[in-house]
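Visitor: the following block contains a protein sequence and its predicted model.
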Amino acid sequence: MNGGRAVFFVVPDAIDDPDRVSGGNRYDQRVRDGLRADGWAVRMVLVTDRGAGPTAGALAQLPENALVLVDGLLATREPAALTVHGARLRLVVLVHLVADAPTDDQTAALRAARRIIATSDWTRSELLEQDAADPHRIVVAHPGTDPAPATRPSASGGRLLCVATVAPHKGQDLLVRTLIGFADRDDWTCNVVGSLRVDPDFVEALRAEIDAVGLAGRVRFTGVLTGRALEAAYADADLMVLPSRTESYGMAVAEALAHGVPVLATAVGGLPEAIAVPGAAVLVPPDDVWALHVVLQQWWTDPALRSARATAAFQARAAGRSWSTTTSIVAAALDAALADVGRTDPGRTEAVPS
């Protein structure tokens, strides 16, 4: 227990929206629930993406010297809010994604934080490359997984699964183009699980491609699945395919391995960190349909290879990270922010009242 410490958790208002499930929202939910289970008084502050200056308005309402955990998406949208309030609040920023070319204002917002929590080592290295903070102020709290029943592989290996928001950065267009190359095989299906609302035009284009080659009955877009429905999707999968163009970590990959499902994914960002046992996954270059095709061809034509991958994935179930570890790291970063007697920015030291 933490002795009754309190933290304001400032997050996008979609955190619990069942139609807008994302890795960032799920991470925030687990941190919230984990901190509360450990005795923290977590006071949620929900920020809309509409109107003028919603993050600044939310921070302005918080008491002087309050401990505040801020979702990094809000820092990206409205960086000046963190800079303005950084001197009077004990800010900790939770960074899920790193901007490719951050503005000076976005970098200044991160420098206003007492601590930065990154969700992967890759994210931390990107932040250091961008000179967003001193190295000792950035900690890594990888996403965790829950214990899950092991999936039984089928004889053919033909049950494919992709779990991700359906959008260009997740690369489902690459998956569809790859599967079209196997239209002459009749021993596979693919369930695409994830929100269909982020980029409806992208979804419609994918469906048109699939319809044009007669694969609509075999490539199924389920929309968001949670709870038992998501568990059932993992239970009915032989191989997880995630051809992302960018990933800060790859929570869906870690969850597939927690179910003993082997993975075919792209070697981007922090995604390799989600693979607890290397033999359980094959990583290919991003934007490479040919590589995806070759790996799937090998998967379907080599039963011994499928068996070896499945065995490695089963072993990975015991090697995954836990959400309790994630929460402990976040809590330690919050404690460190509470213990700070001042905030050091590049070129100056500023005392903050305790």
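Guide: Yep, that arrived.

Visitor: from here on, just use CA atoms for contacts and neighbour counts.
Guide: OK.

Visitor: helices of the stretch 101-250 of the chain, residue ranges please.
Guide: Under the criterion DSSP state H, counting those that start in this stretch, the stretch 101-250 of the chain contains helices at 104-111, 121-129, 172-180, 200-212, 227-235.

Visitor: which of these sits closest to Val268?
Guide: Val268 lies closest, by CA to CA, to one member of the helices of the stretch 101-250 of the chain: helix 121-129, at 9.6 Å.

Visitor: residues touching that closest one, excluding its own?
Guide: For helix 121-129, the surrounding residues in contact (CA atoms under 8 Å, 6 or more residues apart in numbering) are 95-98, 118, 133-135, 138-140, 248-249, 269-270, 273.

Visitor: Val284: which of those is nearest?
Guide: Using CA to CA, Gly269 is the member of the contacts of helix 121-129 that lies nearest Val284, at 12.6 Å.

Visitor: what is the burial count for that closest one?
Guide: Close neighbours of Gly269, defined as other CA atoms under 10 Å, add up to 19.

Visitor: settle this for me: it is touching Leu283, isn't it.
Guide: No: Gly269 is beyond contact range of Leu283, at 11.9 Å (criterion: CA atoms under 8 Å).

Visitor: what residues are up against the residue nearest to the spatial centre of the chain?
Guide: Centroid-nearest residue in the chain: Gly23, 3.8 Å away (criterion: CA atoms, centre = their mean). Gly23 is in contact with Met251, counting by CA under 8 Å, 6+ apart.

Visitor: okay, pairing it with this:
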Amino acid sequence: MSTATTTADRVHVVLPGDVDDTTAPSGGNVYDRRVCQGLAAAGRPVRETAVAGSWPLPGAAARAALAETLAALPDGALVLLDGLVACGVPGLVVPHTRRLRLAVLVHLPLADETGLPAERAADLDARERATLRAAGAVVATSDWAARRLIAHHGLDPRRVHVVAPGTDPAPPAPGTDGASRLLCVASLTPRKGQDLLVTALATLVDLPWSCECVGPAGRDAPYTARLRRLIEGYGLGDRVRLTGPRTGAELTARYAAADLAVLTSRAETYGMVITEALARGVPVLATAVGAVPGTLGRAPDGKVPGVLVPPEDPVALAAALRRWFEDPALRGRLKASALRRRESLDGWPTTARHLDEVLRRFGREPWRNT
């Protein structure tokens, strides 16, 4: 990236107000923070504005704050809006697409959040469609997500760009005995499917294992309560631990102790915890939803560094886990593939460079002020 910058190179980034909240970390917030840091480190002026609110359907104060933020931007400014902030309020965002070079970064389509009432999902879907069709550019985090946005919302493929998350280099995880320590890093929400994992583990009580579910409860207190009841009902309270959110050294220690990373999501547009595990040579067992197969990828020798199972199928999940526990040769092959896969992972500087290239191309395009 060039270090010769001017005011015209500045990108105004509008983020959710909890982007730096370590008590509720999310993949989207990590992505936002790391690309802002990467763009700034490479010499592009970045001006961040975090808008607090219950996005994507905020209250009056948050709506007023976003309206004020957008109104204060000069005509022709290059703006990157987090989709969680932008996509639920087309009435505020769309009018500004006539005077701003506005790009929207979509981490998860709003209607893809599991458990939404049908009417709410349809309303969010319509709002998102209106926002993305008006935006000058749309940034998705995977090829799969880009294809889905293009097909579902009828977007011009030339305006949709893929900028995948990066990973940080990490030493190989020593694990425990090579088999028994499971790690699930994900917010406690229905979309992440920890209930499926607990149901599967309940059929494997004859085997020696322990499982840590690391992640915040988020906004779905009923789901967390149901998950705790499920764990206690199966008598797994001493084997499945809900640790709450962990970041920094604490999260690093969890990965270092893991033998297998597990992600049982019902929907994923990327799955950053997969590459975080692979960066440490930890094999992955995951549901084959959305972008997950592509994120898991293959080692340079063509081998898959993990196991994929059908979604919403605790029986298949339990069978795959049993094979993992009972087959040392399988574990050895997957561990070796995970160690090789870590060599081909892109870092966050690559992510920032790709985003910078997208923004520069977008900034040079004729201004869509219609």
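Guide: Now that the structure is in, tell me what you want to look at. Being a predicted model, the structure only gives us computed values, none of them experimental.

Visitor: kindly provide the TM-score of these chains.
Guide: Scored against TM-score structural alignment, normalised by the length of structure 1, the superposed chains reach a TM-score of 0.93; 344 aligned residues with a CA RMSD of 1.6 Å.

Visitor: picking that back up, show me what the residue nearest to the centre of structure 1 aligns to in structure 2.
Guide: Correspondence of Gly23 of structure 1 to structure 2, assessed by TM-score structural alignment: Gly27.

Visitor: from Leu201 of structure 2, how far out is its match?
Guide: As judged by CA to CA, to the nearest Å, Gly27 of structure 2 and Leu201 of structure 2 stand 26 Å apart.

Visitor: still on that earlier bit, distance to Pro149 of structure 1 and mean neighbour count for the helices of the stretch 101-250 of structure 1 - can I get that in a markdown table?
Guide: As requested, the helices of the stretch 101-250 of structure 1 are exported to a markdown table (distance: least, CA to CA, whole Å; neighbours: other CA atoms under 10 Å):
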| stretch | distance to Pro149 of structure 1 | mean neighbour count |
| --- | --- | --- |
| helix 104-111 | 40 | 21 |
| helix 121-129 | 28 | 18 |
| helix 172-180 | 27 | 21 |
| helix 200-212 | 31 | 15 |
| helix 227-235 | 8 | 16 |
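
Visitor: quick one: closest of those to Ala332 of structure 1.
Guide: With CA to CA, the closest approach to Ala332 of structure 1 among those belongs to helix 121-129: 16.8 Å.

Visitor: mean per-residue distance, that closest one to structure 2?
Guide: Following the fit onto structure 2, the mean deviation recorded for helix 121-129 of structure 1 is 0.8 Å by mean CA distance after the TM-score superposition for structure 1.

Visitor: quick one: that helix to chain centroid distance?
Guide: Averaged C-alpha coordinates place helix 121-129 of structure 1 at 15 Å from its chain's average position (CA atoms, centre = their mean, to the nearest Å).

Visitor: in structure 2, which residues correspond to that helix?
Guide: The aligned range for helix 121-129 of structure 1 is 143-151, by TM-score structural alignment.

Visitor: now do stretch 312-328 of structure 1
Guide: Stretch 312-328 of structure 1 corresponds to residues 337-353 of structure 2 when matched by TM-score structural alignment.

Visitor: show me which positions of that stretch end up buried.
Guide: 337-342, 345-346, 348-353 (16 or more other CA atoms under 10 Å).

Visitor: try stretch 288-308 of structure 2
Guide: 288-293, 295-299, 303-308.

Visitor: ditto for stretch 301-310 of structure 1
Guide: Judged by neighbour count (16+ other CA under 10 Å), stretch 301-310 of structure 1 contains these buried residues: 306-307, 309-310.

Visitor: how about stretch 7-18 of structure 1?
Guide: Neighbour-count burial for stretch 7-18 of structure 1 [16+ other CA under 10 Å]: 7-12, 14-15.

Visitor: of all these, which two lie farthest apart?
Guide: Maximum pairwise distance among the buried residues of stretch 7-18 of structure 1 (CA to CA): 19.5 Å, between Val7 and Ala14.

Visitor: where's the counterpart of Gly91 of structure 2 in structure 1, which helix or strand?
Guide: Mapped onto structure 1 by TM-score structural alignment, Gly91 of structure 2 lines up with Ala80. Per DSSP states H and E: Ala80 of structure 1 is located in helix 79-85.

Visitor: ok, residues contacting that helix?
Guide: For helix 79-85 of structure 1, using CA under 8 Å, 6+ apart, the contacting residues are 53, 55-56, 59-60, 75, 91, 105-106, 108-110, 112-113.

Visitor: mean deviation of it from structure 2?
Guide: Per aligned residue, helix 79-85 of structure 1 averages 1.4 Å (mean CA distance after the TM-score superposition for structure 1).

Visitor: mind listing what's buried in that helix?
Guide: Buried positions in helix 79-85 of structure 1, judged by neighbour count with 16+ other CA under 10 Å: 79-83, 85.

Visitor: and those residues, which is closest to Glu231 of structure 1?
Guide: For the buried residues of helix 79-85 of structure 1, the nearest to Glu231 of structure 1 is Pro79 (37.9 Å; CA to CA).

Visitor: can I assume Thr344 of structure 1 sits in a strand?
Guide: Yes: membership of Thr344 of structure 1 in a strand is supported by DSSP: H, G, I helix; E, B strand; the rest coil.

Visitor: not counting sequence-adjacent ones, nearest residue to it?
Guide: Leaving aside its sequence neighbours, Thr344 of structure 1 sits nearest to Glu350 (CA to CA, 6 or more residues apart in numbering; 6.4 Å).

Visitor: does the one you found really touch Arg114, like I thought?
Guide: No: the criterion here is CA under 8 Å, and Glu350 of structure 1 misses it with Arg114 at 11.7 Å.

Visitor: need the contacts of helix 79-85 of structure 1 in JSON lines (columns: distance to Gly34 of structure 1).
Guide: Output for those, formatted as JSON lines (distance: CA to CA, whole Å):
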{"residue": "Gly53", "distance to Gly34 of structure 1": "30"}
{"residue": "Thr55", "distance to Gly34 of structure 1": "24"}
{"residue": "Ala56", "distance to Gly34 of structure 1": "27"}
{"residue": "Leu59", "distance to Gly34 of structure 1": "23"}
{"residue": "Ala60", "distance to Gly34 of structure 1": "27"}
{"residue": "Ala75", "distance to Gly34 of structure 1": "23"}
{"residue": "Leu91", "distance to Gly34 of structure 1": "19"}
{"residue": "Asp105", "distance to Gly34 of structure 1": "32"}
{"residue": "Gln106", "distance to Gly34 of structure 1": "28"}
{"residue": "Ala108", "distance to Gly34 of structure 1": "30"}
{"residue": "Ala109", "distance to Gly34 of structure 1": "26"}
{"residue": "Leu110", "distance to Gly34 of structure 1": "24"}
{"residue": "Ala112", "distance to Gly34 of structure 1": "26"}
{"residue": "Ala113", "distance to Gly34 of structure 1": "22"}
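
Visitor: thanks again, I'm all set now.
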